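Colleague: Could you work out the structure for the sequence below:
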Amino acid sequence: MARLILDTNYFVYNDKYYHQKRGGAMGSAFTQVFANIYMLEWEQELIQHQASRNEIYGRYIDDIFMTTNMKIDEITTLIDKVQHKDPNIKIIPTTAEMVHFLDVAIMNDNGHLRTFIYHKPSADPYYLPYTSDHPHRVHRNIPYIALLRAARFCSNLNDFHLERIRIELALLLNQYPPQLLSNQFHRFFQMNKADLLIKTFDEQAYNQLHQRLLYSQKKQKSTILPSNTDPIINPPVLEQKPWDRSLMLVKYPFQTGPNSTFARQFYTWWEKHYQYQGSPANRINIRLILKCNKTLQNYLITKRPNQALLKGTDTSSN
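Modeller: Got it, this is the predicted structure:
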């Protein structure tokens, strides 16, 4: 199966078919997994080196983060040695008291670990505009999620407050109402039991909030396979789910204006006319699924060639 996927990669460019003979297809789920398997083997020397010295090693796709107390020339020698294992893998090292890994800035602040959100110099303060054609709950949750991310990334209160101000200014520039921002900021502190931070600069209270959010785990239902079930032969993702005859999923397009309250009005109408005592509709559970409108990306970006080229038909004579 792996050979079939790697050797049969084709793509279309300027109305011509091309066969990719080297590398894997970008965006392919298999290519990413296969590359991670190879990189796990490639990085074993670095992993063992860091583990023997009680240091940190982490990698996400093509970004690597390491901590060390070695001298610059010693760590450079180690990286140069690893570089020669595969000429196709190039490491561009950055050694400093402050580095960034993905969107986190990591700093050695006089022997103390300090982290905060890293912003690229070229990045614009952009969030989903408040005037965009999206449900109100989407805009309402953006300030909350932005503060949640800041509280997890920022290890001290001062960095968190600077990030909070940055978030507020960016959302105001994207036309978010000040009252909405105030309500959502208060909701964040109240839901996370940190009301004290709204009015006071309490480092201890923030450290408790930071640690609690940093190590909190999402409550997800996990499927536990029986001990005699082989997850390779019978992967849980391929298990057929039973059809719930009582559940009816109804999609509807979202529109701003009066139609934005359609879901609430529909449920009120449904309960009034169909949820009476003895109604056969009582056994039906209707769930409305929101379908957002297409964006400019949907109209301007074409990822698939036209049908005529896929079918191999020549339309030039027509």
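Colleague: Every contact and neighbour count from this point should use C-alpha atoms.
Modeller: Fine.
Colleague: Now do the helices in the stretch 1-150 of the chain.
Modeller: Remark: helices assigned in the stretch 1-150 of the chain by DSSP state H, counting those that start in this stretch are 2-7, 29-42, 44-52, 72-83, 136-153.
Colleague: Give me whichever of those helices is most buried.
Modeller: Of all the helices of the stretch 1-150 of the chain, helix 136-153 has the most neighbours on average by mean count of other C-alpha atoms under 10 Å, namely a mean of 18.
Colleague: Check which helices and strands that one is in contact with.
Modeller: strand 112-117, helix 157-173, helix 178-191, helix 203-214 (3 or more C-alpha pairs under 8 Å, 6 or more residues apart in numbering; DSSP states H and E).
Colleague: Buried ones in the third one, by neighbour count?
Modeller: By that I understand helix 178-191. The neighbour-count check on helix 178-191 (16 or more other C-alpha atoms under 10 Å) flags 181, 184, 185, 186, 188, 189 as buried.
Colleague: Give the next helix or strand downstream of it.
Modeller: Per DSSP states H and E, the first helix or strand lying C-terminal to helix 178-191 is helix 196-199.
Colleague: next up, for comparison:
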Amino acid sequence: NNQGQLKTTVFHKPAAEPYIVPFLSDHPHYIHRNTIKRALFRAVRLCSNVEDFDKERLNIELTLLLNSYPPQFISYHFKKFFQQNNNMSVMERLDNGLYEELHRELILRPTRREREKQQQQKDMISNPNQLSSIQTEQQRECWNKKEIRVHFTFESCPMLDSKYQLSRLWQKYSIYPGSPMKNVTLQISTTTNKSLSQLLIKKKPPRSMLINVDSTNTKLIKKPNYTSNNSSYHSYCSPCLEDKNRVHSIENCLLILLIKKACVFPDSFPHA
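Modeller: Below you'll find the model as predicted:
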């Protein structure tokens, strides 16, 4: 609160080291372009005055330079960001009035998630009998006879020009008068390499796989009491199971009893 005026800035943790995708990493080039665009978009939305935005802009430039981003690449995409938002004057001079217009415009602009949510609400209003998300995704994955999609893992050196080479080969050998593939569009896109977290961290299955899990037969098993030396194993199987599952449950209980007994009294079982 600065004399009755709300002041907001980008907060940086002192102990946190700033990290962005290095320019020399094995990622498609659109990742590096989007890195600059997202950083500037976040700075304009969070900084309430032009001086704080200018400090954050310098911080973004230094972070990019330390991660091997070329100066020409940085200046080009900085300029492109202000051109797309029709406000080049903010880049040329620190005018608080012009910056407030840009700041207000980007704050009111919905994000991608907000646009998707608004579109879903419109679709539900216009079509109450809309298909579920799983069925909609299955329809999207249906074969499109007018389009061929090719995905390959991006590699900076050997596969850098493969997209353009494949497009030239497609135009040369598939697009000719009388060709059945003349009206088919070739869409070539890249996929990023898996990160260490994706390779090393085991995540739970997707929600679509867990929806139809039958949990009606899941029962809590009471632990036997091992306080006394000659403790007897009491029955800890629930007797109120359904008849169709009774035999299977009894077999499971007997198997658990044998395992427990082998752990507590190993001498009672012959060794291999």
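Colleague: related to what we said a few turns ago, of all the buried residues of helix 178-191 of structure 1, which comes closest to residue 38 of structure 1?
Modeller: residue 188 (41.7 Å; C-alpha to C-alpha).
Colleague: so where do the helices sit in the stretch 151-272 of structure 2?
Modeller: Going by DSSP H, counting those that start in this stretch, the stretch 151-272 of structure 2 shows helices at 162-173, 196-200, 207-210, 243-264.
Colleague: what range in structure 1 matches the longest one?
Modeller: The one in question is helix 243-264 of structure 2. On the basis of TM-score structural alignment, helix 243-264 of structure 2 is assigned to no residues in structure 1.
Colleague: repeat for the shortest one
Modeller: Taking TM-score structural alignment as the measure, structure 1 aligns no residues with helix 207-210 of structure 2.
Colleague: ok, now stretch 10-20 of structure 2?
Modeller: Stretch 10-20 of structure 2 maps onto residues 117-127 of structure 1, going by TM-score structural alignment.
Colleague: Residue 137 of structure 1: what's it in contact with?
Modeller: By C-alpha atoms under 8 Å, 6 or more residues apart in numbering, residue 137 of structure 1 lies in contact with nothing.
Colleague: Need the counterpart of it in structure 2.
Modeller: So, by TM-score structural alignment, residue 137 of structure 1 is matched to residue 30.
Colleague: Likewise for residue 51 of structure 1?
Modeller: Checking TM-score structural alignment: residue 51 of structure 1 goes with nothing.
Colleague: Next: residue 100 of structure 1.
Modeller: For residue 100 of structure 1, no residue is aligned by TM-score structural alignment.
Colleague: Excluding sequence neighbours, find me the nearest residue to residue 100 of structure 1.
Modeller: In this structure, residue 100 of structure 1 finds its nearest non-sequential neighbour in residue 106, 5.7 Å apart by C-alpha to C-alpha, 6 or more residues apart in numbering.
Colleague: So the one you found versus residue 254 of structure 1, what's the distance?
Modeller: 41 Å (C-alpha to C-alpha, to the nearest Å).
Colleague: can you check residue 147 of structure 1 too?
Modeller: 27 Å.
Colleague: now the helices of the stretch 1-150 of structure 1 in TSV, with distance to residue 163 of structure 1?
Modeller: What follows is the helices of the stretch 1-150 of structure 1, written out as TSV (distance: least, C-alpha to C-alpha, whole Å):
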stretch	distance to residue 163 of structure 1
helix 2-7	44
helix 29-42	33
helix 44-52	32
helix 72-83	33
helix 136-153	7
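Colleague: how about the ones you listed, which one is nearest residue 268 of structure 1?
Modeller: Comparing the helices of the stretch 1-150 of structure 1 by C-alpha to C-alpha, helix 136-153 comes nearest, at 19.3 Å.
Colleague: circling back: output the helices of the stretch 151-272 of structure 2 as TSV; include the columns mean neighbour count and distance to residue 21 of structure 2.
Modeller: Below are the helices of the stretch 151-272 of structure 2 laid out as TSV (neighbours: other C-alpha atoms under 10 Å; distance: least, C-alpha to C-alpha, whole Å):
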stretch	mean neighbour count	distance to residue 21 of structure 2
helix 162-173	12	22
helix 196-200	9	14
helix 207-210	9	29
helix 243-264	13	51
